[in-house]
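[1] sequence first, predicted coordinates after that:
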Amino acid sequence: MTIEEIVRRSSDPAIVFQLYQTIETIRKQRQIANLHRVVRYMEREFNCPPKECLQYLHQVVTDSLIVETVTVGCKGSKAGIEQEGYWIPDKEALLERISEESHDWYCFECHKPGKVISCSTCFRVYHKLCLDKPKNLHNFKCVWCKANEKPANEQERLALGKSLYFVVTQQKDYWTELAKKPDEEEHPYYNFFVHTHCDLERLQMDCHNCVFRSNEEFLAKALLIHHNYAVALGADHSLTNLAQQFVEDCEHELQELKLCRNCFYLSNTKPMKDWFCKPCDPPHQVVWAKQKGFDFWPAKVIRVEDERIDVRFFGRHHPRAWITIEAVRNISVSPATLKVKRKQHWKQACDEMKEYIRQCECALGKDEASKIILSDSPYGIGKNAKLLAAMEKVNRSSPTSNHSTPVKTTAEADVNGSVVVDDEENEAKSDILDDSEIVDENNHLATEIPSETKDKSDSPPAKRIKLEEVTVISKPISVRRSFDSEEQTILSELKQNNCGCKARYEAILMRFKDYVIESNRLDKSKMMRAAAIKSEHELDEVRSQVVAEYEDKIKELKEKHEEELREAKLRNWCRVCLEETPSPCCKNVNRCADCKDKQPSDVSMTSSQRKRRSGRSKS
């Protein structure tokens, strides 16, 4: 079967949107969108030349995205004259016709129309120039369909679906705008240009149902989201840019997932405290790695490239870094020979590394777990022969390479069953730099004293440091001290019998006096600063306490006032003298016993009216 290049659509979606806007504007003015008005509006608003506008109109009408009709004018100079009119097609009829299409209309690579080649197994189409050197067009399959040809069993698909579901859930929380279909009010013509819609909700549902058989199939769906927005909304739209960033994030996450699925899932979920110590499948090689400005640190080898190594360090935050082979040492090299400062974080990282090796022993067995500490480990640098040779060369050329001992993995022996020397023993051994090391017939590390030193009876006896299955013999080292310029001056004066001790003592006393004065001044300023800070804190506490008491008092008075007001409303009050009365004299008028004989007119008046009346009577 030969796949030919065909033109599925020839009009650019951006031009179609401009023509839609032109037709809508003309129709709102209660005019027919004829050729003259459309060309004039396009030239005025979008700087489109008339010839190009005519060409665009022909392409859009051919694609059935605009309906061309012939109508008769009913007013003005066009009355009774036939003229062409352009209309936006009916939405339901156009969508029904679009749903019958089997393939997309725009290139999946560049999102443009034109002559395209259709994939024989999916809906995607491509320009011939956008393909990567197609050998032939017989039964053409796109790169995504070729990537999915490899069958996947049920267990692999379930594990992949679990990891991909976690990826989509994270991305959905971050890219909320891509979770649903665009709003129809803002983008009413979105469905005119999108063949197969996809959003993060559908992608999440597919991951939950374990539909995907490979990472490439998932990435193709993510690219479909970007393709739809680029076609329907334009390459410069904000949603298109968000979709592009989403695709880049997915590519990064899939790359991490491809490196190690266990590390990816554990590093993102952190289901337990010692998640970094859990062995992966396959496990990672353990090495000493060094970054600029830091000491050698235990790390896992994540991946190996031509000249770089991607490692992840043990410790609190488990950072990752790309390092060169010169900054890597075999884990069997003693930390003392690497001149490591044994700080608390470094010791915690080493403890975590030992726990990782122990769990690898439990999960894989000692024979298999012993490979993760080898310099030619098949789980790390051993995969790259060039890097392995460079690492061995660096270890041989290192000045501290002769002082190497196996790393401690368990209480008594490492995974190979070899002798283990702990950190304190390594420190003691690293101080002996003048001895020549040899290995005896029992494979124990020892040093020999030169014969000249043994024959001398005046020299003090040599110190013998006995380690666990390791014997190190050290000889005393003679130290020759050099004098500075001031001491040499004193010695020369003593030789000339010109002591000068008094002047020197006075100078020392003056320096000491200045030191005491300066230290007292610093201590005094420090104490004053501490007292000022303390008084300020006390003042803040007192201020906050006073404010709290004031607020409590105001609240108490307010509650008391409201209670009194409620009680006053429940009592009976005389409407004439405004005094409290035990009971009203009748049901309709509240009057006390003294005011019950007054005229009803006086009773019905309010207090303000009575005051005005009394004022007029006095005047």
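    Everything's here; your move.
[2] C-alpha only now, for contacts and for neighbours.
    Will do.
[3] got the buried residues for stretch 248-265?
    Neighbour-count burial for stretch 248-265 flags 250-251, 254, 257, 260-265 (criterion: 16 or more other Cα atoms under 10 Å).
[4] stretch 556-564 too?
    Using 16+ other Cα under 10 Å as the test for burial, stretch 556-564 gives no buried residues.
[5] got the buried residues for the lengthiest strand in the chain?
    As assigned by DSSP state E, the longest strand anywhere in the chain is strand 297-304. By 16+ other Cα under 10 Å, the buried positions in strand 297-304 come out as 297-304.
[6] burial count for residue 326?
    Per other Cα atoms under 10 Å, the neighbour tally for residue 326 reads 16.
[7] revised request: answer the last question for residue 210.
    Residue 210 has 20 nearby residues by other Cα under 10 Å.
[8] what sits against the closest residue to it other than its chain neighbours?
    Leaving aside its chain neighbours, residue 210 sits nearest to residue 161 (4.5 Å; criterion: Cα to Cα, 6 or more residues apart in numbering). Contact criterion Cα atoms under 8 Å, 6 or more residues apart in numbering gives 207-212 as the residues in contact with residue 161.
[9] most widely separated two among the residues you listed?
    For the contacts of residue 161, the farthest-apart pair by Cα to Cα is 208 and 212; their separation is 9.7 Å.
[10] neighbour count: the two, which is higher?
    residue 212 (21 against 18).
[11] need the three-state assignment for the more buried one.
    Under DSSP: H, G, I helix; E, B strand; the rest coil, the three-state class of residue 212 is coil.
[12] want to compare, so here's the second one:
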Amino acid sequence: MEVMDSMGSSAVVVHPMDATNGDNGVNGTEGLTASPMTTSAPMKTSDTPMDTMETQLETQTVIQMVSEMVGQSVSHWCEPKSRYQRKTCTEMAVKLWRVLQTINGFHKSRQELHQKVSNQMLSEFNVKLNDNRINQLIETAIDDKLITAEETDDSQIRYVANFDRQLFGEVSTDWLCFECHLAVEDRMLIGCTTCFRAFHPQCLKVKVNPNSYECGYCERLVQRDTTLKVNQIPKALLNKCICLLLNNLELSFDSQMTTNYEVDSTPRAQVFVFKAMDLLTIREKATNGMYDSLQEVVNDFKHFQHNYMVCVDSEFKRKLKEVLELEKKFTHEVKELTLCVDCYVYSSDIGFDISDKPYDWFTLVCSPPHELVFAKFGKYPYWPGKVINRSPNGKTYDIRFFDAPEFSRALIPDIKCRPIEGFKYEEDDELELPVQLLEEHIRKINEKGLQFVQTVKTPPIRTSAKKRANMDTDAAQRPAKRSKKSTDSSMN
């Protein structure tokens, strides 16, 4: 349903059930399959201003009718001029800018200009658009204030790109979806009531109330798992861990590509990036001890990644693949920090190259101490190690071995793990140093008066059915042999 505001522009009034029952969109940064452009006819706008009072009455009547139908107010998300709503696809906007730059100059009529835009779109980008689609694209870009129409006294016209974000007015929520990172012409945005993020209803995995929606990023800030040690440590230690995490990221990748881009770094970023965020800002916040939880850092990193995703500037696109790889590394580092804060600090606070670290860092005691086991991996003998994590069903152990200097990790089935107490390991020269490190670690645990919980049990001795059958056969044959032997001896 479309209504006209007092300036002749249109706003879409969507039935809330239509908004929340759409298909699920993409998650995170994985591609969007649906086309961001619709095939409907261009939206008609009035060439002359409409009567203000009459339009407002019509608008209020429509909204009131829809509200009565669904039994709730929809003014928060569909009232005209409630907030800036962008609908032009970012990639199409950039293509349109390039085309307008190529055909720069005034033209005698809109029809002539639109035809040149259509021809240039086809020749430069192989994008074929009919007259209706070209009209719709240009009108939507003008409504979104991404291009401006300029006319001369003799009615000649041209379109120019707009890079002035002040034309968007005072905006409190992002103009692009935080999930798909796009503006889609036929989708409204739902703004979070707590933060600046906005989402397409179709991109959310669950149905939400558009009038009181709080995004998952804000919910996780409040509903964080207080059982995790990383959520219990002092604020100063948390911010130190975040600095160590950033050190690992920057040593894994080109740090310059993650810190150079701010909201005003390019003209296009001015238009696409709603709020600036980069790793340099995250580091400054951590250095100044501003983070209260790990989830805040995760939210800031996702914000930084979103800024890269929405920018289609060539310089941003060139780095986008590296940013996605950086996101995988970041997720890994957060997981490691969540598993054990002490291990993360011990392993990160000395240096990045793990082969250069003193062996004794691995003998330091965590709180609480890790379970100690001997585990069998591949062709290697049973090797001492620490249990870093266990699978939910307890059948698999994440073990970090006492194999200096690498201190490698592996997932080991529980049937291949043995408790250290009373276990007789193989006499092997390769095990000499690992066993020394294990004994040193146990000594430090005892000095602190601590102990670890032993969950690994010595499995019972099991024999296969075939082996038991052979044993039974042997047992049955032995008396017969002795009987025959004794008989032979008696005959002699």
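    Nice, I can see it. All values derive from a computational prediction rather than experimental measurement.
[13] superposed, what's their TM-score?
    For this chain pair, the superposition-based TM-score is 0.68 by TM-score structural alignment, normalised by the length of the second structure; 361 aligned residues with a Cα RMSD of 2.8 Å.
[14] which element is the closest residue to residue 82 of the first structure other than its chain neighbours on?
    Of all residues not flanking residue 82 of the first structure in the chain, residue 72 sits nearest, at 4.3 Å (Cα to Cα, 6+ apart). Element membership for residue 72 of the first structure (DSSP states H and E) is strand 67-72.
[15] could you check the angle strand 67-72 makes with the following helix or strand past that strand?
    Sequence-wise, the next helix or strand downstream of strand 67-72 of the first structure (DSSP H and E) is strand 82-87. Interaxial angle of strand 82-87 of the first structure relative to strand 67-72 (axes from the mean of the first three to the mean of the last three Cα atoms, to 10 degrees): 150 degrees.
[16] looking at the buried residues of strand 297-304 of the first structure, spot the one nearest residue 8 of the first structure.
    Nearest member of the buried residues of strand 297-304 of the first structure to residue 8 of the first structure, counting by Cα to Cα, is residue 303, at 44.8 Å.
[17] so who does the closest one touch?
    259, 309-311, 380.
[18] which members of the residues you listed occur in helices, if any?
    Among those, the members found in helices (DSSP state H) are residue 259.
[19] just give me which of the contacts of residue 303 of the first structure are shared by the second structure.
    Among those, the contacts conserved in the second structure (both residues aligned by TM-score structural alignment, their matches' Cα atoms under 8 Å) are 259, 309-311.
[20] by neighbours, which of those residues wins?
    residue 311 (26 neighbours).
[21] does it touch residue 320 like I think?
    Yes - with contact defined as Cα atoms under 8 Å, residue 311 of the first structure and residue 320 form a contacting pair (5.7 Å).
[22] hang on, the earlier thing: read off where the longest strand of the first structure ends up in the second structure.
    The aligned range for strand 297-304 of the first structure in the second structure is 383-390, by TM-score structural alignment.
[23] ok, average deviation of that stretch from the first structure?
    Compared with the first structure after the fit, stretch 383-390 of the second structure shows a mean deviation of 0.5 Å (mean Cα distance after the TM-score superposition for the first structure).
[24] still on that earlier bit, among the kept ones among the contacts of residue 303 of the first structure, which lie within strands?
    Those of those lying in strands (DSSP E): 309-311.
[25] now those in CSV, with distance to residue 220 of the first structure?
    Below are these laid out as CSV (distance: Cα to Cα, whole Å):
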residue, distance to residue 220 of the first structure
309, 29
310, 27
311, 30
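[26] out of these, the closest to residue 533 of the first structure would be?
    Checking those one by one against residue 533 of the first structure (Cα to Cα), the nearest turns out to be residue 311, at 46.9 Å.
[27] what's the spacing between that closest one and residue 133 of the first structure?
    37 Å (Cα to Cα, to the nearest Å).
[28] same deal with residue 544 of the first structure?
    Taking Cα to Cα, one finds residue 544 of the first structure at 77 Å from residue 133 of the first structure.
[29] neighbour count: the two, which is higher?
    The neighbour count for residue 544 of the first structure versus residue 133, taken as other Cα under 10 Å, is higher for residue 544 (12 against 8).
[30] in which helix or strand would I find that one?
    Element membership for residue 544 of the first structure (DSSP H and E) is helix 501-570.
[31] residue 71 is in contact with residue 86 of the first structure, correct?
    No - contact status for residue 86 of the first structure versus residue 71: not in contact, 9.9 Å apart, counting by Cα under 8 Å.
[32] between those two, which contacts overlap?
    Counting by Cα under 8 Å, 6+ apart, nothing touches both residue 86 of the first structure and residue 71.
[33] who has more neighbours, the two?
    Shown here are residue 86 of the first structure and residue 71; by other Cα under 10 Å, residue 86 has more neighbours (22 against 15).
[34] so how far is residue 80 of the first structure from that one?
    If you go by Cα to Cα, the gap between residue 86 of the first structure and residue 80 of the first structure works out to 18 Å.
[35] could you do residue 233 of the first structure as well?
    From residue 233 of the first structure across to residue 80 of the first structure, the span is 40 Å (Cα to Cα).
[36] name the residue in the two with the higher neighbour count.
    Taking other Cα under 10 Å, residue 233 of the first structure and residue 80 do not tie; residue 233 has more neighbours (20 against 12).
[37] on that earlier part again, same list (the contacts of residue 303 of the first structure) but as JSON lines, adding distance to residue 30 of the first structure.
    Below are those laid out as JSON lines (distance: Cα to Cα, whole Å):
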{"residue": "259", "distance to residue 30 of the first structure": "63"}
{"residue": "309", "distance to residue 30 of the first structure": "70"}
{"residue": "310", "distance to residue 30 of the first structure": "68"}
{"residue": "311", "distance to residue 30 of the first structure": "70"}
{"residue": "380", "distance to residue 30 of the first structure": "74"}
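[38] now compare the contacts of residue 303 of the first structure and name the two farthest from each other.
    Farthest-apart pair in the contacts of residue 303 of the first structure is 259 and 309; separation 13.0 Å (Cα to Cα).
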